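Engineer: the following comprises the amino acid sequence and a computationally predicted model.
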Amino acid sequence: MNIASTSDYNVALAEFEQLALAGQKENMLRLIELRNAIDGYENAQGHEPAFPTSYAGRLELEMFKHRLKQKQLAVILGIPESRLSEILCGKRTPSLELVKKMHTELHIPANELLSLQ
């Protein structure tokens, strides 16, 4: 499937939403096809989300990618959940030790971590 215009995009979005809400397994292949076409169109139009520029944003991205809850991420990083919460809210900056754990435990490239604020 190829989306060539805004109207095609809107039709694809509507169909995707309808099929997703139906929640039927037999629609899965069509949902994947629509998802890929919608994603391709959005990327071609420059709708790709900006990469996180903060430690909090990068941690939130990891939570989303791996479907982790805040408590689970705190366990992985070996820190109290309250400390992670403060980092995610921007009240605290991560220690050097935590940044190292982000690299080793979450496999975030060191060059990315060095560019974060």
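Structural biologist: Now that the structure is in, tell me what you want to look at.

Engineer: only C-alpha atoms for contact and neighbour calcs from this point on.
Structural biologist: OK.

Engineer: buried residues in the helix or strand harbouring residue 42?
Structural biologist: If you go by DSSP states H and E, residue 42 is part of helix 28-44. Neighbour-count burial for helix 28-44, counted by 16 or more other Cα atoms under 10 Å, picks out 31, 34, 37-39, 41.

Engineer: quick one: residue 86 from residue 64, how far?
Structural biologist: 18 Å (Cα to Cα, to the nearest Å).

Engineer: comparing these two, which residue is more hemmed in?
Structural biologist: residue 86 (14 against 11; other Cα atoms under 10 Å).

Engineer: now for the helix or strand hosting that one, which elements pack on it?
Structural biologist: Per DSSP H and E, residue 86 falls inside helix 81-89. Where contact means 3 or more Cα pairs under 8 Å, 6 or more residues apart in numbering; DSSP states H and E, helix 81-89 is packed against helix 55-65, helix 70-77.

Engineer: nearest to residue 112, of the ones you listed?
Structural biologist: Nearest to residue 112, of all the helices and strands packed on helix 81-89, is helix 55-65, at 9.3 Å by Cα to Cα.

Engineer: put this beside the first:
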Amino acid sequence: LMPHCRIVTPNLPELAVLTGSAIAVDEASACRQGEELSRTLSTAVLVKGGHARGNEAVDWLLQPQCPPLRFMAPRLPREMRGTGCMLSSAIAASIALGMSLEESVRRAKRYVFDVLSGSA
């Protein structure tokens, strides 16, 4: 089904399974894996960095024949479940409203951060 999707949104462990690789240990290896998956599927891939370490939660949008785009938000100081589902749903809603893929990802990331941080 993934080649028929406009975008797929794997986290780092999912990306490793989908590419048959070890879990990415840094942004460069996550981008390489995401680019590989994007080429293989011929669709956009949003590599979600929630499982990474650091003060920022960094996601990468990778699309065939486009430069990688980095989306960042401060990392919240607790473990959470369901954030990827919330993010992908928010992206889908924005795409349905006619927004570009880049703007959909940007708005969805901000929305999820605002909801989870109590800013919304």
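Structural biologist: Great, that's in hand. Predicted, not measured: the structure shown is a model, and the values here were computed from it.

Engineer: what's the TM-score here?
Structural biologist: The TM-score (TM-score structural alignment, normalised by the length of structure 1) is 0.26; 53 aligned residues with a Cα RMSD of 4.5 Å.

Engineer: quick one: contacts for residue 106 of structure 1?
Structural biologist: Shown in contact with residue 106 of structure 1 (Cα atoms under 8 Å, 6 or more residues apart in numbering): residue 62.

Engineer: what's the distance between residue 111 of structure 2 and residue 69 of structure 2?
Structural biologist: Residue 111 of structure 2 sits 18 Å away from residue 69 of structure 2, going by Cα to Cα.

Engineer: neighbour-wise, which of the two wins?
Structural biologist: residue 111 (18 against 13).

Engineer: buried residues, the helix or strand where the more buried one lies. List them.
Structural biologist: Here residue 111 of structure 2, judged by DSSP H and E, is contained in helix 101-117. Judged by neighbour count (16+ other Cα under 10 Å), helix 101-117 of structure 2 contains these buried residues: 101, 104-113.

Engineer: which parts of structure 2 are strands?
Structural biologist: Along structure 2, the stretches classed as strands by DSSP state E are 7-8, 44-47, 56-62, 69-74.

Engineer: relative to residue 30 of structure 2, which of those is closest?
Structural biologist: Among the strands of structure 2, strand 44-47 sits nearest to residue 30 of structure 2 (Cα to Cα), with 7.1 Å.

Engineer: which positions in that closest one come out as buried?
Structural biologist: Those would be 44-47, for strand 44-47 of structure 2 by 16+ other Cα under 10 Å.

Engineer: which elements pack onto that strand?
Structural biologist: strand 7-8, helix 27-41, strand 56-62.

Engineer: one more time with 10 Å, if that's ok
Structural biologist: Packing partners of strand 44-47 of structure 2 (3 or more Cα pairs under 10 Å, 6 or more residues apart in numbering; DSSP states H and E): strand 7-8, helix 12-19, helix 27-41, strand 56-62, strand 69-74.

Engineer: of these, which is nearest residue 90 of structure 2?
Structural biologist: Using Cα to Cα, these put strand 7-8 closest to residue 90 of structure 2, at 12.4 Å.

Engineer: which strands and helices sit next to the closest one?
Structural biologist: By 3+ Cα pairs under 10 Å, 6+ apart, strand 7-8 of structure 2 packs against helix 27-41, strand 44-47, strand 56-62, helix 83-96.

Engineer: now do 7 Å
Structural biologist: strand 44-47 (3 or more Cα pairs under 7 Å, 6 or more residues apart in numbering; DSSP states H and E).

Engineer: buried stuff in stretch 98-114 of structure 1?
Structural biologist: Buried, per 16+ other Cα under 10 Å, within stretch 98-114 of structure 1: 98-103, 106, 108, 113.
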